[in-house]
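*Asks:* Mind folding the following:
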Amino acid sequence: MKKITLILTLVAGLFIFLSSCQKVEKDPVMDLNLSTPASFTSPESGTVLVLLLADSANPFVMNWNAATYSVSNDAAVPETNYTLQVGLADSNFVGAKELSNTKVLTYETIVYSLNNFLLSLGIPGDSTATIELRIISAISGAAQTSDTSAVITMTVTTFSPPVPPPPDETPHLWVPGDYQGWNPGAAPNVWSPANDGVYKGYVYYPEGGTFEFKFTAAPDWDHTNFGFGSEGTLSTDPGAGNLSVAEFGNYFLTCDTVNLTWTNEIRNFTLIGSFNEWAGDAELTWDNTNRMFTITMDFAAGAEVKWRANADWAVNFGDSGAGDNTLSQDGANIVLTDAGNYTLNLYLEKEVPTYEVIKN
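*Replies:* Coordinates of the predicted model:
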C-alpha cells in the first residue's frame, strides 16, 4: 500500500512541475501610443485643381498610406476604416462633408461628381476656393482607435453644370401596401410637380387590412424604399419597418425625401350641392376595383354639385375649367343640365384629380 501511495505522489508532483513549465498565453495588447495615422500620398498639399465641364468624365483619384497599429504577439489587426472629410479652408472642418468611407487606400470618382460635391459644400459654380482634406482612420468597431491624418489643402476651381432638362413626366413615388398586396407596380402614386423631393397624393385604405405601406422610388423593391424611421420620419434602410395609418379611409399623404419626413391626413370626401341646398353631405361609395368614389342619385335640371373633404370647405373640388374633367381647389360648380338619374365618379389617386358624369 505504501508503494502505491509513493507512486501516486510522484505522478502528481511530476504533473504539477510540467504544468508550471507551460507558457501562459496572454491576449494581444494594442499600444495606441505607437499607432500612426493614415497619410496622403496624392495629391500633394497645395495642389491647384481646375475642373472643366469638358473633362466631366475624366477620373479623379486620391491615395493614402495605411494607418498602423502596434499589437503584441504579432496578432492580426482587424480591418481599418478610412473616412475622407473635406471642409472649407480655415473652417476647422465645421460644416465639413464626407467624401468617402472605405476600407481601401484609394478614392476614385469622376470630375463631374467631384464638382457636384464641391457645389454641395457651398462653393459656387465658376469660382475658386481653398479646401482642406483629412483622413480619419479607426479599426472597425473600435472607436477608441480613431486617429486623424495631417491636413492637406487644395485650391479648386469649379464649373456650373448645365441645367438638366425637365423630366418627361412629373416625378412620382409608388405606395405599395397591405391594402393592394404589396405590389409596387400596381400601387397608387404620390407626386412632386415642383421636382423638389416633396411628394403628395391621395391613397384610400379599405377596411380589413393592417393599413401598412411603404413609399418606393420605382415600381419594384430593387431601388430606394422609404419605411419607418421614427414617429413622422422615414428610413431608407432596406430593413426599415412599415409605415401605417390609423384606420380605414381616404388619406392625403406627404413624403419629403429630402428631410426624410412624412405626414398623413384623413380626407373623406362627400358630395354637396343644390340638391340638398348646400347644407348637407351625401356619402360616396368606394369602388376598390376602379380605385374611385362613386354615387348614383336623381338630380333636378340645372343641379350644381361639388366634392368636399370631411364635411368642410377647407378642401373642396370643382371643375378646373380646363375642359378635361380635371378638378381644382375651389373650382367651379359642376352643372347637370338635364333632370335625371346620374352616376358621379371621383378619381383622387391621380396627379390631378378628375371626375366623370354619367347620365343613366
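
*Asks:* Please count neighbours and contacts with C-alpha atoms only from this point.
*Replies:* Will do.

*Asks:* which one's the longest strand in the chain?
*Replies:* Longest among the strand segments of the chain by residue count, using DSSP state E, is strand 128-139.

*Asks:* Can you name every helix or strand that it contacts?
*Replies:* Packed against strand 128-139 by the contact rule (3 or more CA pairs under 8 Å, 6 or more residues apart in numbering; DSSP states H and E) you find strand 80-88, strand 147-148, strand 152-157.

*Asks:* how many neighbours does the closest residue to residue 214 other than its chain neighbours have?
*Replies:* Excluding the flanking residues, the one nearest residue 214 by CA to CA, 6 or more residues apart in numbering is residue 227, at 5.4 Å. Neighbours of residue 227 under the rule other CA atoms under 10 Å: 23.

*Asks:* Name the SS class of residue 227, please.
*Replies:* Under DSSP: H, G, I helix; E, B strand; the rest coil, residue 227 falls in the strand class.

*Asks:* Hmm, it is touching residue 212, no?
*Replies:* No - counting by CA atoms under 8 Å, residue 227 does not reach residue 212; the two are 10.1 Å apart.

*Asks:* Need the winner for burial among the helices and strands packed on strand 128-139.
*Replies:* With neighbours defined as mean count of other CA atoms under 10 Å, those peak in mean count at strand 80-88, which reaches a mean of 22.

*Asks:* and that strand, what does it pack onto?
*Replies:* strand 97-102, strand 128-139.

*Asks:* please redo it, this time with the cut-off set to 10 Å
*Replies:* Judged by 3 or more CA pairs under 10 Å, 6 or more residues apart in numbering; DSSP states H and E, the packing partners of strand 80-88 are strand 97-102, strand 106-110, helix 111-120, strand 128-139, strand 147-148, strand 152-157.

*Asks:* The first one packs against which elements?
*Replies:* With contacts taken as 3+ CA pairs under 10 Å, 6+ apart, strand 97-102 sits against strand 80-88, strand 106-110, helix 111-120, strand 128-139.

*Asks:* which one of those lies closest to residue 173?
*Replies:* Of all these, helix 111-120 sits nearest to residue 173, with 24.7 Å by CA to CA.

*Asks:* Show me where the stretch 251-360 of the chain has its strands.
*Replies:* 261-266, 269-273, 282-283, 285-287, 292-299, 303-309, 316-319, 327-329, 334-336, 340-347, 354-359 (DSSP state E, counting those that start in this stretch).

*Asks:* Dump those to TSV, plus mean neighbour count and distance to residue 112.
*Replies:* Listed next are the strands of the stretch 251-360 of the chain as TSV, based on neighbours: other CA atoms under 10 Å; distance: least, CA to CA, whole Å:
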stretch	mean neighbour count	distance to residue 112
strand 261-266	17	30
strand 269-273	22	49
strand 282-283	16	56
strand 285-287	15	49
strand 292-299	17	46
strand 303-309	21	48
strand 316-319	23	45
strand 327-329	20	41
strand 334-336	18	52
strand 340-347	17	43
strand 354-359	15	42
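
*Asks:* and this one, so I can compare the two:
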Amino acid sequence: MKKISILMFACLALVCFNACVEDDEPTFMVQENEATAPTIVTANSTVMLNKDAEDNQALTVVWNDAQYNFQTPVTYNIMVAAAGTDFEDEINAASTVERSYTWTVKDLNNLAIKAGLEIDKEGALEIRVISSLGSNGGVSMDSNILAITLTPYSTELPKLWLPGDYAQDSGYGANWNPADPLTPTLTAENFTSSKFEGYVYFANDNSNFKITPTNVNFDGNYGDVDDSGTSGTLFQDNASKNIVVPVAGYYRINVDTEALTYSLTKTDWAVTGSSTPLGFAPPEAGPNQDHDLTYDQDTKVWSITLDLTSGEIKFRANDSWSFNYGNDDDGDGSLNEGGSNIAVETGGTYVIILDLSNPRAYTYSLTPVTN
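*Replies:* Got it, this is the predicted structure:
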C-alpha cells in the first residue's frame, strides 16, 4: 500500500510539473480590492528643452509602487501621448522594474516630436505608468496622469532653398517655386553656423536662381548685389538680383549668410584608388588618371560600373585632390570630406555610386554585379 501511495504521489507531481512547463506565464489570482495602482508623485510642470544641452537631464518621473496582494516582481510601462488625445495613439516610451525614469533633453525632444507636437510651438504631453505582472502584461493597472508642457526644437540642421528658372530642366520640379519638395537645398554646418553647403545640377547655361530662408515664399530672399549675377556677394532684399550660373554643370555651392558671400564651384567626379585599374592618382595628376563617373539627373547620383581588385578607393573632383571624399569610418556608407580610404574587401565588378544630393549627408555604395 505504501508503494502504491508513493507511485500515485510521483504521478501527481509529474502532471503538475508538465502543466507548469506548458504554461507560458503563471496565472496570478489578484483580489482587485486588495491591489493599488501606481501613483505618479512628480508634479505637473513646464520643461525647458535646450538643443545646446541635449545630454542634460530634462525630466524624471517618479511614482509609488503598485501594490498587489502577494509578493511578485512588477513591470512598469511608461506611456506617453499628446495632451487631449485620451492616449489614443500612445507611445510605449520605456519599460522598467524601478519606480522612476529619466529622459535627457534630446530623448524627451524626440519623444515630443514622435507624439505629434509641432516644432517651435508650445505643446503638452501626458504621461501615465501602467503596472503589470509577468512579461505578458498580466493584471495591469493605470496610474494617474502627469502633464508636461514643452516646446520641441528641430533636430534638422538649418536650411536654405534655391528656387530658380533651372529647376524643371534639371530634374528639380517646378521653376521658381521654393515650396516644391524637389527644390534643392543647402544645409548649415551646425545649428548656429551661418555657413551653408550643397550640390546642385544646372542643365543649361545662364541659369538663374535666388536663395530663400524658408520654403514658403521669397520673403527675406538672398540674391546677387550686382547686375552681372556673378559677383560672389549677396544682398538680402526683394530687390536683389538673380544669381547667374554662366556654364551648365554640377556645382558645389557655398553660402555665408553672415559674411554675405557665396561661391559656385563646377565639379566633375571620378573614383580612384589601389583597387581601380589605374591605381591611385598622384597628388598632381591630370586627366585620365582616374575613372570618371557619370551623372544622372533623374536619380541625382554619380555612377560607374568598374572592375575592382581588393584594396581601397576614394572619390575626387576635377582631376584634383582639392575636393575629395572618403569613409567617415562609421561603416554606414556615409562620407567625409578628406575622409579615410574606402576598403574594397573582395575583387570583382561593381556598380559604384556617389550620392551628393543630400547636403552634408553624402553617401556612397559598392554593389557587386552578379552574372
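
*Asks:* Drop the TM-score for these two in here.
*Replies:* Aligned and superposed, the two chains score 0.50 in TM-score terms (TM-score structural alignment, normalised by the length of structure 1); 195 aligned residues with a CA RMSD of 2.1 Å.

*Asks:* just to revisit the earlier point, name the residues contacting each of residue 227 and residue 212 of structure 1.
*Replies:* 241-244 (CA atoms under 10 Å, 6 or more residues apart in numbering).

*Asks:* tell me the centre residue of structure 1?
*Replies:* Compute the mean C-alpha point of structure 1, and by CA atoms, centre = their mean the closest residue is residue 236, 4.3 Å away.

*Asks:* pretty sure that residue contacts residue 227?
*Replies:* Yes - between residue 236 of structure 1 and residue 227 there is a contact under CA atoms under 10 Å: 6.3 Å.

*Asks:* any residues in contact with both of those two?
*Replies:* Common neighbours of residue 236 of structure 1 and residue 227 (CA under 10 Å, 6+ apart) are 215-216, 260.

*Asks:* Just those residues: which are in helices?
*Replies:* Using DSSP state H, no member of these falls in helices.

*Asks:* With neighbour count and distance to residue 172 of structure 1 as extra columns, can I get those residues in a markdown table?
*Replies:* Compiled in a markdown table, those are given as follows (neighbours: other CA atoms under 10 Å; distance: CA to CA, whole Å):
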| residue | neighbour count | distance to residue 172 of structure 1 |
| --- | --- | --- |
| 215 | 26 | 10 |
| 216 | 24 | 9 |
| 260 | 18 | 15 |
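
*Asks:* how about those residues in JSON lines, adding distance to residue 40 of structure 1?
*Replies:* Shown next, in JSON lines, are these (distance: CA to CA, whole Å):
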{"residue": "215", "distance to residue 40 of structure 1": "42"}
{"residue": "216", "distance to residue 40 of structure 1": "40"}
{"residue": "260", "distance to residue 40 of structure 1": "35"}
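
*Asks:* Pretty sure residue 252 of structure 1 sits against residue 267.
*Replies:* Yes - assessed by CA under 10 Å, residue 252 of structure 1 is found in contact with residue 267 at 6.5 Å.

*Asks:* Overlap of the contact sets of the two?
*Replies:* In contact with both residue 252 of structure 1 and residue 267: 202-204, using CA under 10 Å, 6+ apart.

*Asks:* Among those residues, which are located in strands?
*Replies:* 202-204.

*Asks:* helix, strand or coil for residue 11 of structure 1?
*Replies:* helix.

*Asks:* could you list every residue that touches it?
*Replies:* Contacts of residue 11 of structure 1 by CA under 10 Å, 6+ apart are residue 17.

*Asks:* corresponding residue for it in structure 2?
*Replies:* In structure 2, nothing lines up with residue 11 of structure 1, judged by TM-score structural alignment.

*Asks:* quick one: residue 11 of structure 1 and residue 21 of structure 1, what's the gap?
*Replies:* Taking CA to CA, to the nearest Å as the measure, residue 11 of structure 1 falls 16 Å from residue 21 of structure 1.

*Asks:* related to what we said a few turns ago, please say which position in structure 2 the residue nearest to residue 214 of structure 1 maps to.
*Replies:* That one, residue 227 of structure 1, aligns with residue 223 by TM-score structural alignment.

*Asks:* against structure 1, where does the longest strand anywhere in structure 2 fall?
*Replies:* Longest strand of structure 2, by residue count under DSSP E: strand 123-133. On structure 1, no counterpart of strand 123-133 of structure 2 exists by TM-score structural alignment.

*Asks:* For residue 6 of structure 2, give me its contacts.
*Replies:* residue 12.

*Asks:* Hmm, residue 63 and residue 127 of structure 2 touching each other?
*Replies:* No - under the criterion of CA under 10 Å, residue 127 of structure 2 makes no contact with residue 63, lying 11.5 Å away.

*Asks:* quick one: which of these two has more around it?
*Replies:* residue 127 (22 against 19).

*Asks:* circling back to that earlier point, closest to residue 189 of structure 1 out of the strands of the stretch 251-360 of structure 1?
*Replies:* strand 340-347 (12.7 Å).

*Asks:* Next, residue 16 of structure 2: secondary structure please.
*Replies:* helix.

*Asks:* I'd like the distance between it and residue 4 of structure 2.
*Replies:* Counting by CA to CA, the gap from residue 16 of structure 2 to residue 4 of structure 2 is 19 Å.

*Asks:* one step back: how about a markdown table for the strands of the stretch 251-360 of structure 1, with distance to residue 137 of structure 1 added?
*Replies:* Putting the strands of the stretch 251-360 of structure 1 into a markdown table (distance: least, CA to CA, whole Å) gives the following:
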| stretch | distance to residue 137 of structure 1 |
| --- | --- |
| strand 261-266 | 32 |
| strand 269-273 | 57 |
| strand 282-283 | 64 |
| strand 285-287 | 58 |
| strand 292-299 | 57 |
| strand 303-309 | 56 |
| strand 316-319 | 58 |
| strand 327-329 | 56 |
| strand 334-336 | 67 |
| strand 340-347 | 56 |
| strand 354-359 | 57 |
